[in-house]
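[1] Sequence first, predicted coordinates after that:
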Amino acid sequence: MPTPSLFRRATVTRIVRENADTRTFVLAPHGGGFSYRAGQFCTFRVEVDGRVLLRSYSMSSAPETDGELMTTVKRVPDGKVSNWLNDHVSEGDELDLTEPRGTFCLRETEIPLLGFSGGSGITPVLSLAKSALAGTGRRVRLLCADRTRDMVLFDSVLSGLIERYPGRLTVVRHLDAEKGLLDPAGIKEFVGADGEADAYVCGPEPFMALVESALPGGGQVFSERFGGAAPRRPAAESVPAPTSAPAAEPGGTITIRLGTQRVAVPRHPDETLLQTARRAGLAPPFSCEAGNCATCMARVTEGSVTMRANDVLTEDEVAEGYVLTCQGVPKTPSVTVEYE
């Protein structure tokens, strides 16, 4: 089964300038067989100033409507990878990326879909909208918030979809510079009679928190985060925060396999598997450290582990023993985990 630690090469066939700070990279993965679902993302591996860095970016394409794989990257202040991709990647270059991952996907239903995007959060929401329009009969309504008009993304793409699917797609644009910041009243007004619809939310953390808290009705809410937010912990899996100086737990051993390396160290209470791996002197893959990107995914082959948060792994993957090591805390005294 593909995992985020298995990278493959892709050639950049085209680059589309969306606005001054955002580029869409059209990719041709080597070897074919690259399947994905609308709303998913890939983790990219790049070397910047001698350091290997990992970042996750969503697809702006959808398999139902696009013959090419596209990911859209917005430059962020002090963002080493986003700036490097925007400044240094040219057509014909090759990039390393994982197989697609993520659960920010459509469920099988015909009820309306509401999309809430802040800035570049429109990327996976656009992918979902394309898929829903092409593959279902669902109505799709999008509320897209941007600071200024020149920061708007995919305006022509969405206009084309409105023409192609008359009466099924509605796009409401909120520009902070013209209307002030979006508030709960604006969100409730947009939702209107669609309180039972599926809501998909992606954008900066303050925007997402605002939408999630203001949504009326009993519809299902799906959120996509790539780090920075505190993990949302189900009460049944709540785990106390690690102490500053954990004591070794008698009889407990954590064994970690990473490539050709194999280490075994005493277990520390409440320490995640990722923290244990670092303490053991290993350098495992990771990115968000919030349970959102799956870069740190590994498989538990012995013992039992609970996750503080998981917004990525499917039920089948968890059943097969896969965990997010940045969120995985051993439940048994001894655990063995393997990075693939």
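    Great, that's in hand.

[2] switch to C-alpha atoms for all contacts and neighbour counts from now on
    Noted.

[3] Now the element after the lengthiest strand in the chain, going C-ward?
    Longest strand of the chain, by residue count under DSSP state E: strand 7-19. Of the helices and strands lying after strand 7-19 in sequence (DSSP states H and E), the nearest is strand 22-29.

[4] let's bring in a second model and compare:
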Amino acid sequence: MVAFNRFRLFHWLLAGLFVAVYLSGDDAELLHIWLGYGLAALLFLRLLIAALRLRGFPRLTPSRTEWHKPRLAVVGKWLTAGALASFALASLIGFGMVDNGEVLAALPGVPADLFGVASDIDFVAWLGDAEEVHEFLANLALWLIGLHVGYVLIFRSKAAWPMLRGLPKPAPGAAPDALSAPDEFVRLQVSGRVKESADACSFELRVPAEQRQRFAARPGQFLTLKVPCGEPPLLRCYSLSRALSTDQPLRITVKRVAGGRASNWLLDNLQPGDSLDILPPLGSFTPTGLDTDLLLVGAGSGVTPLMAILQAVLAEGRGRICLFYANRDADSVIFAEELAGLQRRYPQRLEVRYWFDASHGVADAGAIADSIADWCAGECFICGPQPFMDGAREALTGLGVAAARIHLERFATPVPRNPQPVTAKPVSRLNVALDGRRHELDVHSGEVLLEAMEQAGLHPPTACRAGVCAACKCRVVSGSVAMRNNQALSKQQVRQGWTLACQAEPTSAELQVEY
């Protein structure tokens, strides 16, 4: 419903009811009058909504900034305001032209003299021919509606056409797009705990039957956990480490990080029977199909999303898999027994190439290139510590693998090679609709939208701050932004105007976004 609200569904409802009033005409006088009452009620409700500033409904008039710097986007607001004003005046004159007491007396229990008669409340006599004025305002409103429809289809078509087409039907067996569902945490119970290595454990999560559709996931996606290790709780992303099936619970795998508050709390405290608040699966680190050959390159706990991809291909597809897996030593390998069992079961389709730093040295770009030079035909997926991923990408690029075939999964904000310091000079004026209210603030050079809003004392939703969980997503209504990193939004969602506040830098002097 939020998407429809943001496309001004209420205004279209007003326009549609007014057209119904207009088309009913004098030949259906009683129907015409009752539709007019309904229109008047909607107009009053719209004024009340404007006063309360309810979330999802736009202002009736342009903001002060838009008054001083008119833009194309303001045209739609003026057309809307003009149509509403014409509706209101036509409705008011209509009240003065009708014997309302006689009409309302048709209702059970309403006496004929309760509202008086038209002659007693004749406040339109000064207009002369009130009927002609009423008709002029009605025609004016219709013209403004037509102009607004043309304006939307010509200048706001990117937002209009997706709504008119409706949501696409998912392919059979495909996971639903979690971003289109409400961003609400669901409490899931831990049903099992398995020790994978000296410093890593897997946790199985039971999904209630009514939530299974929301938690259907593609291999390589992750869950966002609300870890209650402090106040407020920390939000952390952990990849699903097993391909989904109807008879198995979800599984995430957590490796202890020195000084890591979330990982240490989970490994020290979380036991079967406990519950956690979790968001549905997200992420675009997923293969386009399961029938093509894949190269998976991982290090340490970076094997977790690769494990889910690997299992899905072997169980449901026909592709072959080569996994290059780097660890400190043999004792730190996660899923050692599980991988050995899969190799025995699929000897012709799965090859695992281990690398141990203790005996071979750190796996740099050259070492990785030498190890995978004979296997670079299909898509390549990389996950692990940032230096390892940089080396793996350099190795693949050196081997001639196109950038479009290289996929990386990060759970930390990438550091720009030439970071720009935040300066006192504002580069954009931001108008943001948040929690039913509008705020205007400056965004300075080097700032993303989330930082600017927090500096201004606002509290927009946020979680990972790395561009992977989409908890901070908002829609650009006017202006433009550039994202530093995006691993949560699909290309279609970006085309529809969605962006990540934690990664979006303004690229226009004026910017308007909505949550």
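    Nice, thanks for sending it over. Please read these numbers as outputs of a predicted model, since none were measured by experiment.

[5] TM-score for this pair?
    Here the superposed chains carry a TM-score of 0.88, computed using TM-score structural alignment, normalised by the length of the first structure; 330 aligned residues with a C-alpha RMSD of 2.5 Å.

[6] re earlier: which part of the second structure lines up with the longest strand of the first structure?
    Under TM-score structural alignment, the match for strand 7-19 of the first structure in the second structure covers residues 185-197.

[7] same check, this time on stretch 85-92 of the first structure
    Going by TM-score structural alignment: stretch 85-92 of the first structure matches residues 266-273.

[8] Other residues contacting the match of strand 7-19 of the first structure?
    201-208, 249, 271-280, 331-336 (C-alpha atoms under 8 Å, 6 or more residues apart in numbering).

[9] now stretch 303-312 of the first structure
    By C-alpha under 8 Å, 6+ apart, stretch 303-312 of the first structure touches 101-103, 224, 231-234, 237-239, 290-294, 323-324, 327-336.

[10] Now, of the residues you listed, which are buried?
    101-103, 224, 231, 239, 290-294, 323-324, 327-330, 333-336 (16 or more other C-alpha atoms under 10 Å).

[11] Need the counterpart of Val513 of the second structure in the first structure.
    Match for Val513 of the second structure (TM-score structural alignment): Val337.

[12] Its match against Pro284, yeah?
    No: between Val337 of the first structure and Pro284 there is no contact under C-alpha atoms under 8 Å: 11.6 Å.

[13] Look at these two and report which has more neighbours.
    More crowded of Val337 of the first structure and Pro284, by other C-alpha atoms under 10 Å: Val337, with 26 against 20.

[14] measure that one to Gly115 of the first structure for me?
    Going from Val337 of the first structure to Gly115 of the first structure by C-alpha to C-alpha, to the nearest Å gives 38 Å.

[15] Selection in PyMOL covering whichever of the contacts of stretch 185-197 of the second structure are buried, please.
    Paste this into PyMOL to select the buried members of the contacts of stretch 185-197 of the second structure, with burial taken from 16+ other C-alpha under 10 Å:
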select buried, resi 201+202+203+204+205+206+207+249+275+276+277+278+279+280+332+333+334+335
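
[16] Outside of the longest helix along the first structure itself, which residues are in contact with it?
    Ranked by residue count and defined by DSSP state H, the top helix of the first structure is helix 122-135. Residues from elsewhere that reach helix 122-135 of the first structure, judged by C-alpha under 8 Å, 6+ apart: 38-40, 58-65, 71-72, 105-106, 115-117, 138-140, 144, 153, 161, 165, 168-169, 200-203.

[17] Can you show me the helices along the stretch 151-300 of the second structure?
    157-165, 261-269 (DSSP state H, counting those that start in this stretch).

[18] Remind me what the last one packs against, helices and strands.
    Put plainly, it is helix 261-269 of the second structure. strand 222-227, strand 250-255 (3 or more C-alpha pairs under 8 Å, 6 or more residues apart in numbering; DSSP states H and E).

[19] In a markdown table: those, plus mean neighbour count.
    A markdown table is the format used below for those (neighbours: other C-alpha atoms under 10 Å):
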| stretch | mean neighbour count |
| --- | --- |
| strand 222-227 | 22 |
| strand 250-255 | 23 |
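
[20] Can you lay out those strands as CSV showing distance to Thr292 of the second structure?
    Output for those, formatted as CSV (distance: least, C-alpha to C-alpha, whole Å):
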stretch, distance to Thr292 of the second structure
strand 222-227, 22
strand 250-255, 25
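
[21] Could you point out which of those strands sits nearest Val401 of the second structure?
    Closest to Val401 of the second structure of these, according to C-alpha to C-alpha: strand 222-227, at 26.1 Å.

[22] The closest one vs the first structure, average offset?
    Compared with the first structure after the fit, strand 222-227 of the second structure shows a mean deviation of 1.2 Å (mean C-alpha distance after the TM-score superposition for the first structure).
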